[in-house]
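Undergrad: Requesting a structural model of the entry that follows:
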Amino acid sequence: MLSCAYRLVAPRVFEPVQLNIPVSNEVLVRPTFLSICNADIRYYQGTRSAAVLAKKLPMALIHEAVGLVVRDPSGTYSPGDKVALVPNAPCSQDDCIAENYLRTSKFCGSGYDGFMQELVSLPVERVVGLPSQLRDEVAAFTELVSVAMHAVDRFDSIAHARKEHIGVWGDGNLGFIVSLILKTRYPNAQICVFGRNEYKLNDFTFVDETRLTCDAPKECVFDHAFECCGGEGSAAAIDQIIDTVKPEATISLLGVSENPILMNTRMVLEKGLRLFGSSRSGRADFLTVAEMYRQHPEMPKYLESLVGGVFEVESVADMVTAFEADLRKSSGKTVMKWNI
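TA: Model (predicted):
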């Protein structure tokens, strides 16, 4: 079966490439809504190193996507079923290391073609059914929600039992989703979100408190904390977190920083803190998110506030328009309605 992938061949340049999808036992899915991630933008702009770009391009971008099943030989899904596409593709299994941390795993949109394609063929375990009533624009960034879910699940297994006060640093999309999952998972906990933009913090209506980072407390207040800033903001956020968490707190690091950052290890040792990092997600995290969508219908309603621009995409020019718009956005997720 013929299909077409739209690959980034150079910064800001997409080209269609015809592919032959062999008939197999895999699930055939037509992507319908795609969400642009900051990682996609770094490739699109060409801000990754020349060595990385030379190694990974040409490549179809996008790892956040939802689609409709076209064919499933296994009978697990029916044609027309709404499914999230799982970008992580493990090549092996380890009893101690999760699939998203195995160095042998492949990841769509990072060295391997992502979901900017007419049709995608995936193993049945790489697709996860979603509630039919879930808005497509929200379903498009289920992968990002699964990343936050993965971090919260790991936190639950690592942190000590006292979870009365939890701080979240970061007023962007990831901070929003992490805070929402925390409040859903621990409804009796006091969740406080710190950010630099008051207009963004105003959207965190489900948490107990929001503060600007310049108004962070000077004393030890939080049992645990999450860092969701990344970039240049990571160092300042981690520094504040170390100062304001109580002894033996657990700190979850989620923000991606291109450059090494300094850390007050003296206070980490003095307080006996636990720091752990989380990246990407696996099938189990998608399943947990899908179930949370079903059990807590208010959660997708809150996530709707993250939907930014929605762009109808029918051509390469439309793809460029959507990516350029994402570069100018102040907040939210840019979604492409994939009419390809």
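Undergrad: from here on, contacts and neighbour counts on C-alpha atoms
TA: Fine.
Undergrad: residues touching residue 205, list them.
TA: By CA atoms under 8 Å, 6 or more residues apart in numbering, the contact set of residue 205 is empty.
Undergrad: and it, that's in a strand?
TA: No - counting by DSSP: H, G, I helix; E, B strand; the rest coil, residue 205 is not part of a strand but coil.
Undergrad: roughly how far apart are it and residue 27?
TA: 39 Å (CA to CA, to the nearest Å).
Undergrad: Likewise for residue 260?
TA: Distance from residue 260 to residue 27, by CA to CA: 41 Å.
Undergrad: higher neighbour count, those two?
TA: Applying other CA atoms under 10 Å to residue 260 and residue 27 shows that residue 27 carries more neighbours, namely 22 against 10.
Undergrad: List the contacts of the closest residue to the more buried one other than its chain neighbours.
TA: Using CA to CA, 6 or more residues apart in numbering and skipping residues adjacent in sequence, the residue nearest residue 27 is residue 72, 4.6 Å away. The contact partners of residue 72, taken as CA under 8 Å, 6+ apart, are 25, 26, 27, 28, 78, 79, 124.
Undergrad: let's see 10 Å
TA: 24, 25, 26, 27, 28, 29, 78, 79, 121, 122, 123, 124 (CA atoms under 10 Å, 6 or more residues apart in numbering).
Undergrad: quick one: the helices in the chain?
TA: Listed in chain order, the helices of the chain (DSSP state H) span 38-45, 50-56, 136-139, 142-158, 173-185, 198-201, 233-244, 265-271, 283-295, 298-303, 316-328.
Undergrad: Tell me the helices and strands packed up against the first one.
TA: Spelled out, it's helix 38-45. strand 2-10, strand 13-20, helix 50-56, helix 316-328 (3 or more CA pairs under 10 Å, 6 or more residues apart in numbering; DSSP states H and E).
Undergrad: and for comparison, fold this next one:
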Amino acid sequence: MINQVYRLVSPRQFEVTYKDRSIQSDKIVVRPTHLSICAADQRYYTGTRGKEAMAKKLPMALIHEGIGKVVYDPNNEFAPGTRVVMVPNTPTEKDEVIAENYLRSSKFRSSGYDGFMQDYVFLHRDRIVPLPEEIDPSVAAFMELITISMHALVRFEAKAHARKNTFGVWGDGNLGYITTLILKKRYPDSKVYIFGKTKYKMDHFSFVDEAYQIDEIPDDLRIDHGFECVGGNGSQSAINQMIDYINPEGSICILGVSEYPVEINTRMILEKGLTMIGSSRSGRTDFVNTVNFMVEHPEVVEYFGMLIGEVHEVKNIQDIIDAFEKDLTNSWGKTILEWKI
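TA: So this is what the prediction gives:
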């Protein structure tokens, strides 16, 4: 069959590529229905990823957050029309120690490997996770972002000490919102604090115990563990602030991505005996855990719904461009694409 792939060929320019794909294989064919734009997609779209990276990775179909419906399963395990979450990480080997999202050989969609902006996506059987019908598709569209927090929490629980009375999350954006919500549901008897810069964003965090502006933190406040969800240049001050307010032997989980190295206070890391845990992306297990988390706590789907910024119906390339341009002006939430192209 001929599959249409909508690739970014240069900043703000998409073109259709036609690829001949055979259904006589072991791959499951999925028709995307709802996609979500990520900040990483925007860096490619606007050309701010850097000339070297752009030259190396383009042309490429964007989007690594999305859901769809099964069109064809050669093994008839999934009936046509079954809703599934698509897993963007694609490992090529297994390791007994290193998780699939940290293997250097793994491929990741919309990062040097075609993403979900296609008529049909051909996926290995372990790259889809069934999605219950009761979960809002616009929320499920950005489930990959939720899995990043879930993955970081699993790593944290495997490495951190047992005292978990107080948590601090730095970053009042999408990732900070998701992380604080999961922490509050996972540890209902613990205090969860959000630290941010923008009051109207922090007003969305109605479920936290306290919200603090980063320049108005009480001197005597202390946390047992911290999660950095800032990224970029701001991650430097966020991490150093966490080091100041964390109790000895606490853990600092770093989730935010920074393009450039940042300076941190290593002296106090040593004096306090802190553990720093880096997390990046996620794997299939994290998607399964996230779906189960939503089923066990159905109320969180409504909270996650607060992150839906705008929903755009996409029927042609111009609709794609319009959605990406509009997303650049959004100050809060995720831009969802209803994929009807």
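Undergrad: Of the helices and strands packed on helix 38-45 of the first structure, give the one that comes closest to residue 306 of the first structure.
TA: helix 316-328 (13.1 Å; CA to CA).
Undergrad: That closest one vs the second structure, average offset?
TA: After superposition onto the second structure, helix 316-328 of the first structure sits on average 0.5 Å from its aligned residues (mean CA distance after the TM-score superposition for the first structure).
Undergrad: For that helix, could you pull out the residues that count as buried?
TA: For helix 316-328 of the first structure, the neighbour count (16 or more other CA atoms under 10 Å) marks 319, 320, 322, 323, 326 as buried.
Undergrad: cool, and stretch 188-206 of the first structure?
TA: Buried-residue list, stretch 188-206 of the first structure, by 16+ other CA under 10 Å: 189, 190, 191, 192, 193, 194, 195, 196, 200, 201, 204.
Undergrad: Check the gap between the residue lying closest to the second one once chain neighbours are set aside and residue 250 of the first structure for me.
TA: What sits nearest to residue 190 of the first structure in space, not counting adjacent residues and going by CA to CA, 6+ apart, is residue 165, at 4.8 Å. In this structure, residue 165 of the first structure lies at 12 Å from residue 250 of the first structure, with CA to CA as the measure.
Undergrad: Quick check on the two: which one has the bigger neighbour count.
TA: residue 250 (25 against 17).
Undergrad: Distance-wise, check the residue most central in space within the first structure relative to residue 278 of the first structure.
TA: Centroid check for the first structure by CA atoms, centre = their mean gives residue 144 as the closest residue, at 2.1 Å. From residue 144 of the first structure across to residue 278 of the first structure, the span is 12 Å (CA to CA).
Undergrad: list residues touching both of the two?
TA: residue 150.
Undergrad: Please determine how far residue 249 of the second structure is located from residue 264 of the second structure.
TA: 17 Å.
Undergrad: related to what we said a few turns ago, which neighbours do residue 165 and residue 250 of the first structure share?
TA: Contacts common to residue 165 of the first structure and residue 250, judged by CA under 10 Å, 6+ apart, are 222, 223, 224, 225.
Undergrad: What number of residues are in the vicinity of the closest residue to the first one other than its chain neighbours?
TA: Okay, so that is residue 222 of the first structure. Excluding the flanking residues, the one nearest residue 222 of the first structure by CA to CA, 6+ apart is residue 245, at 4.6 Å. Burial measure for residue 245 of the first structure: 24 neighbouring residues, criterion other CA under 10 Å.
Undergrad: how about residue 245 of the first structure, what's its match in the second structure?
TA: In the second structure, residue 245 of the first structure lines up with residue 246, judged by TM-score structural alignment.
Undergrad: any idea how far residue 114 of the second structure is from residue 1 of the second structure?
TA: Distance from residue 1 of the second structure to residue 114 of the second structure, by CA to CA: 18 Å.
Undergrad: When the two are compared, which one has more neighbours?
TA: residue 114 (25 against 9).
Undergrad: Which position in the first structure pairs with the more buried one?
TA: Looks like residue 114 of the second structure aligns to residue 113 there (TM-score structural alignment).
Undergrad: give the contact list for its match.
TA: 5-8, 56-63, 87, 107, 120.
Undergrad: Test my guess that residue 265 of the second structure contacts residue 244.
TA: Yes - the pair residue 265 of the second structure / residue 244 is scored as a contact, 9.1 Å apart, by CA atoms under 10 Å.
Undergrad: Please identify which of these two sits among more neighbours.
TA: Between residue 265 of the second structure and residue 244, residue 244 has the larger neighbour count (other CA under 10 Å), namely 17 against 14.
Undergrad: which residue sits closest to that one, ignoring its sequence neighbours?
TA: Residue 244 of the second structure sits nearest to residue 268 (CA to CA, 6+ apart), 7.8 Å away.
Undergrad: What's the local residue count around whichever residue in the first structure pairs up with the one you found?
TA: The alignment partner of residue 268 of the second structure in the first structure, by TM-score structural alignment, is residue 267. By other CA under 10 Å, the residues close to residue 267 of the first structure number 14.
Undergrad: Next, find the distance separating residue 267 of the first structure from residue 252 of the first structure.
TA: Distance of residue 267 of the first structure to residue 252 of the first structure, given as CA to CA: 16 Å.
Undergrad: got it, and residue 220 of the first structure?
TA: For residue 220 of the first structure relative to residue 252 of the first structure (CA to CA), the value is 17 Å.
Undergrad: what does residue 205 of the first structure give?
TA: 22 Å.
Undergrad: Residue 129 of the first structure now?
TA: 29 Å.
Undergrad: Can you pick out the residue with more neighbours from these two?
TA: residue 252 (24 against 20).
Undergrad: give the contact list for that one.
TA: Residue 252 of the first structure touches 151-152, 154-155, 158-159, 168, 224-228, 238, 274-278, counting by CA under 10 Å, 6+ apart.
Undergrad: Please apply the same query to residue 23 of the second structure.
TA: Contacts of residue 23 of the second structure (CA under 10 Å, 6+ apart): 1, 29, 72, 73, 74, 122.
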